[in-house]
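Enquirer: Have a look; sequence and predicted model below, questions after that.
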Amino acid sequence: MAGLEPGQRRLNGPQTTGRTYRNLSQAVYGVRREDDTAVTLRDGTVLRADVFRPDTRSPVPALLAASPYPRQLQDLGAPVGVIEAGAGDFWVPRGYAHVIANLRGTNGSGGSWGFFDGQERRDLDDLVERTAAQPWCDGNVGMIGISYYAMAQLAAATQRPPHLKAVFPYDVSVSAWEAANHNGLLNERFATLWLRTVAVLAARGDRLLRRGPSRLVRRILAAPSVHRRFADAGGADMVRGLQLISRAPHTAHPWDDLLRAVRTEHPTRDPWWDERDLRPLLGAVDVPVYIGSEWTNVVLHLPGAFEAWDGLRSTPHVRMALLGAGGMPWPWESMHVEALAWFDHWLRGRDTGTLEGPPVRYWLAGADEWRTSATWPPPAEYAAYALGADGSLDPHETPGARQYAGDNRHALPVRLSWSTAPLEADLDMVGHLELRLTAATTGTDIGWIALLQDVAPDGSATEVTQGWLRGALREVDEEASRPGRPVLPQRHPAPVPPGETVDYRVPLVANARRFRRGHRIRLTPPTTPGPTSPPCWASPMPSWAWSPSTRCTPRPACSSPYCRPARSRGGAAGPGATRGHRPGGPRPARADRRSTP
């Protein structure tokens, strides 16, 4: 039995957004378990699910988790990035059935997996309704889980199954294109590792995943002293796990077909990706949705939280919470008390207080406090900083140009960076940012990668957020764009004209941070390759027919390139909150609530 009370298995990670709830369900039930339950879909395909439910004769609400990840591993307790269905030993004693289902073609489920396609949405609709029809279910179904489990929640909600009452899709992506590509830059390392890992695990069954050595592993991982070590298991641990698993052999179909589709056959947004994009469908969602992520998940799910927030603007009850660093360790069991207050309200009719206060709560790093807002982004002021020819990042432009080369064959630096002077006062940056860049390159394509850092007086740097853009997909939908949020169709590649200056708008993922007095803000390329980032400011694009060089000259122009930090005007979530101040410079434009950077 898991929870926060004495004698319970202690859950890792933050459990609320700093709030106190009331009338929450208590842990009073034993657990019944039914493995490998058959779920027949409308076309006759049979999926497999594990059902954990309270030891009671009374019907109870159900929480459904569905993904291509092995259901048999969800109680393993390992810090692996596929254990994300939630802690059943938390939910079941509190009176919820926890149903963990495998999607088509994975771990004993029939059919062939299609990777977030239209068939999967129909299957999820059926899963919800089949769950609600079980004699042990009272007809109220919620959905739970992070990452792909979160994606499945929103996919199901777009189908409007009658018995789906609420969802909690934390760390969600609403577009498969954006999960695999960063504004046209293929996230090849992660996409390959992830798809191969799913392929390897999908073919494994109970003999490996439930019996034999796995039983011993479960007992070892359940030891409190071992479990506590996973409290800080983050992205690096996830990637190492994927690397280890992906080395095992897997069958070719459909996995190599999907990998080929992602890596080579569909290099731009096209109908294949459109089928795997929930954004046009989110307006149909009519159930309460609680979305969120953590500020450090810049490269994968954080952008999806904002895409979901925008797409759900017509949904009556939507809330969003954004956690600080370390908010979502593996295995996933953080934010369970927050989710309990949510489901107790919507599935059980309890007055938990979950709807009290503004709908947006976010952790302001640097100030180390919770903030609230009625909107996202919060009302703010623009602050424009020019990339100076002298390497300065300043409200006042220093005219000129800087050159660099992507290798050591030229007498030029291989990387450039820009920094502010030490800040004279605290500066709160909350919201969306963009880099406007005027540059010339000797090649016909280029990949722009920009990293924003907080540099302390001792020189140590904290990564804040990052942005990407493939030069050939630089086209901007100006009518749909807002300050700080350029909309990039990414459908029609156009070669970059060699030697000519070109204007680019590079979106940086939204974030929130207080840059303290005496700190510097630095814009730089990433220094080392990560699971999603090449190691340089601009990289060649080999999958196009063009053969670019990486020698490039960023040129400040009269419409100065700038990133847009914003000073938050959102209210504090608790007493003692302070406000940052914008350094001196040109008076910024005032933005409306929907377009504030």
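Expert: Okay, I see it.

Enquirer: only C-alpha atoms for contact and neighbour calcs from this point on.
Expert: Will do.

Enquirer: separation between Leu41 and Arg522?
Expert: Using Cα to Cα, to the nearest Å, we find Leu41 at a distance of 53 Å from Arg522.

Enquirer: One more to weigh against that first structure:
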Amino acid sequence: MTIRITEHIWIPMSDGTRLGARLFLPADDAKVPAVLEYIPYRKRDGTRGRDEPMHGFFAENGYAAIRVDMRGTGESDGHMADEYLKQEQDDALEVIAWIAAQPWCDGNVGMMGKSWGGFNGLQVAARRPPALKAIITAYSTDNRYTDDIHYMGGLLLNDNLWWGTIMLAYQSRPLDPEIVGEGWREAWLKRVENLPFFPALWLEHQRYDSYWKHGSVCEDFSDIEVPVLAIGGWVDSYTNAVPRLLEGLKTPRKAIIGPWGHIYPQDGVPGPAIGFLQEAVRWWDHWLKGKDTGVMNEPDLRAYINDSVAPTGTRTDSPGRWVGEANWPSASIAHKLFQLGGDHGLHPGSAPAGMLTICSPQSHGKAGGEWMGTGCVGEHPTDQRLDDGSALVFDSLVQTESFDVLGAPVLKLRLASDKPVAQVSVRLSDVRPDGTVTRVSYQVLNLTHRDSHEQPEALVPGQFYDVVVKLNDCGHRFAAGHAIRVAIGTSYWPMVWPSPELATLTIDTANCSLSLPVRKADAAEVQLPPPAHGPATPITQLDPGTVRRWSSQDHVVGTTTYVTEGIGGLFGEGILRFDDIGTELSHSLKRELTIADNDPTSAEYVLTQSYEMGREGWRIRIDTVTKMRSDRDTFYLTGELSVEENGLLRAERNWDQSFPRDLM
């Protein structure tokens, strides 16, 4: 089916603000349901390469697909002061009402998105706009504190600074003169003048307070009454929310978890990618057109069980198979218990008791890979033996039978710390017959948050506490001939910021156990269709760019530096030109994280970034440098930003902020 694409339309808001949108319609003039994607990443040139094959596919299948830039982003009017504000939701309610009233819409609207768009899909659904009939939420969360890019287990993620720095560049991009006309420069410079220092906004809130509760739909799942299809990926960082949504929502809901990173499943890496767009159309046909597509006869959860793979940093495919759980929580999953032993064993029965201590070097975690996989080279966890040498390690015997794990492993620990603020990192790994070790799941926990993220409490040095660590959900087959490993450390750099003091933990193994969610061997398998796409937008790769990752150790001063560097394309896409609008994009960023093994206050993080965009006669360059360090009591953040037009400096911004450490 041929489609019609309108490059830009204005959607008026009640306060006079206009939001920019790109519209994909079927070729005929029939009234059809609409599918909305509402994000801040620039429909014109930011997500263009992804939008056309996806929204074009929906238009080919009888839907009006509309891609809207949020207030203050892209060519939309106004100011974006932060993520997930009430204003963002209020605007979405007006957008949905506007869509439903258009002559090309039959009044039924669905909302979909991944990451930011997955978040606000849940949040807007909780506001119950009348025309919204169903949503698809991909790589999102019901809890903005526990499962977003800012904090994990009550610890500060170093990606808080990374993402905040990227947002400085993203939101400093100019409005396109071809869309908005002569006023583009004035609006652009005003946008830069009002730009918030994003990483500082999020560092100010170090516990689960009202800031994070806003937009966390877990506060009241009953607010959502429309059907929900939730999508996750094992290499993504938001997947823990998928089982929680299945369990917490009372509305019709289904879920798919694949082997992918933070990429829509029709393009999913590592593969296999699936026909997500066909699955989405089945969902929309059922809930927006009233067709019986059989989608509600599918299992509650369709999940990919990964086979064991060698621990390599770059992986494009994951061997394994798809399985289906008719209901979630699933009656086909039982818990297999192992006792931690003072002999460093994982025992299916009783185990010898022991008191074991651990104080990991602060660089422990070098083999952890990225918090969020995005399909880049080198992002996966590497051989865990690199980190196992600085952790307490507990091994099972070699398994005589294969079994599948699906869900969240749980480690119960009884421990004491010699410092009032300390952290624990836990890894579950697959020890392969050749001795290599592949990480299956992991989790970190700020031990002052052991009972509550809302009201953390300092540890009493020397006092023993019972602590439960729920690891990330996973789908993995432990094969016969392999062993199971649990590793416990006191740091996880460069993923999380270190505690203020070097802490030693004492583990009472007599009260420590691992519970694995083991799936019945004869439970059902399922099939999903192969990928399909709509017409692609014409793109020329002008330069392939490079992505590099390395770590180095200075044996004189005792520091370890971990570096990632993307030149030309942040996620490995290289320097691109969107041929039909003539716009070229180049995005480079270098991360340098340095720490001394014996001093957590030595941690330093520096990000250097450049973003270039434009076409003949109109060239924009954005440069940023952000830095973070801390002492025992305070976090320190600085930032510099400059923007140029055709080689002329147009604006500069500088930030220098500090925040007391709140038991972190």
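Expert: Thanks, I have it. This structure is a prediction, so every number in the text was calculated from the model and none was measured.

Enquirer: Once they're superposed, what TM-score comes out?
Expert: The TM-score (TM-score structural alignment, normalised by the length of the first structure) is 0.73; 470 aligned residues with a Cα RMSD of 3.0 Å.

Enquirer: May I ask you to name the longest strand in the second structure?
Expert: The residue-count maximum for a strand in the second structure (DSSP state E) belongs to strand 599-615.

Enquirer: In the first structure, what range does that strand match?
Expert: Alignment of strand 599-615 of the second structure against the first structure: no match, by TM-score structural alignment.

Enquirer: What residues sit buried inside that strand?
Expert: 599-614 (16 or more other Cα atoms under 10 Å).

Enquirer: if we can go back for a sec, neighbour count: Leu41 and Arg522 of the first structure, which is higher?
Expert: Applying other Cα atoms under 10 Å to Leu41 of the first structure and Arg522 shows that Arg522 carries more neighbours, namely 23 against 17.

Enquirer: That one matches what in the second structure?
Expert: Under the alignment (TM-score structural alignment), Arg522 of the first structure maps onto Arg485 of the second structure.

Enquirer: Can you tell me the SS state at the residue positioned nearest the centre of the second structure?
Expert: Nearest to the geometric centre of the second structure sits Ser237, at 4.2 Å (Cα atoms, centre = their mean). Assigned by DSSP: H, G, I helix; E, B strand; the rest coil, the conformation of Ser237 of the second structure is coil.

Enquirer: how close does it sit to Ser140 of the second structure?
Expert: When Ser237 of the second structure is compared with Ser140 of the second structure (using Cα to Cα), they lie 9 Å apart.

Enquirer: rewinding a little: next, give me the two most distant ones among the buried residues of strand 599-615 of the second structure.
Expert: For those, the farthest-apart pair by Cα to Cα is Asp599 and Gly614; their separation is 45.0 Å.

Enquirer: Can you name the element that comes right after the longest strand of the second structure?
Expert: Sequence-wise, the next helix or strand downstream of strand 599-615 of the second structure (DSSP states H and E) is strand 618-630.

Enquirer: Now that next one: buried residues?
Expert: By neighbour count with 16+ other Cα under 10 Å, strand 618-630 of the second structure contains the buried residues Arg619, Ile620, Arg621, Ile622, Asp623, Thr624, Val625, Thr626, Lys627, Met628, Arg629, Ser630.

Enquirer: contacting residues around the closest residue to the third one other than its chain neighbours?
Expert: Using Cα to Cα, 6 or more residues apart in numbering and skipping the chain neighbours, the partner closest in space to Arg621 of the second structure is Glu612 (4.4 Å). Listed by Cα atoms under 8 Å, 6 or more residues apart in numbering, the contact partners of Glu612 of the second structure are Glu584, Leu585, Ser586, His587, Arg619, Ile620, Arg621, Ile622.

Enquirer: Quick check: of those, which lies closest to Ile567 of the second structure?
Expert: Nearest to Ile567 of the second structure among these, with distances taken as Cα to Cα, is His587, at 6.8 Å.

Enquirer: Quick check: closest non-adjacent residue to that closest one.
Expert: Tyr611 (4.5 Å).

Enquirer: my guess is the one you found meets Leu641, correct?
Expert: No. With contact defined as Cα atoms under 8 Å, Tyr611 of the second structure does not reach Leu641; the gap is 11.2 Å.

Enquirer: Show me the common contact partners of those two, please.
Expert: Ile622, Asp623.

Enquirer: which helix is the longest one in the second structure?
Expert: For the second structure, the helix reaching the highest residue count under DSSP state H is reported as helix 86-100.

Enquirer: In the first structure, which residue range corresponds to the helix or strand following that helix?
Expert: Sequence-wise, the next helix or strand downstream of helix 86-100 of the second structure (DSSP H and E) is strand 105-114. Aligned by TM-score structural alignment, strand 105-114 of the second structure falls on residues 137-146 of the first structure.

Enquirer: What does Val68 of the second structure correspond to in the first structure?
Expert: That one, Val68 of the second structure, aligns with Ala101 by TM-score structural alignment.

Enquirer: And for its match, the neighbour number?
Expert: As a burial measure, Ala101 of the first structure scores 31 neighbours (other Cα under 10 Å).
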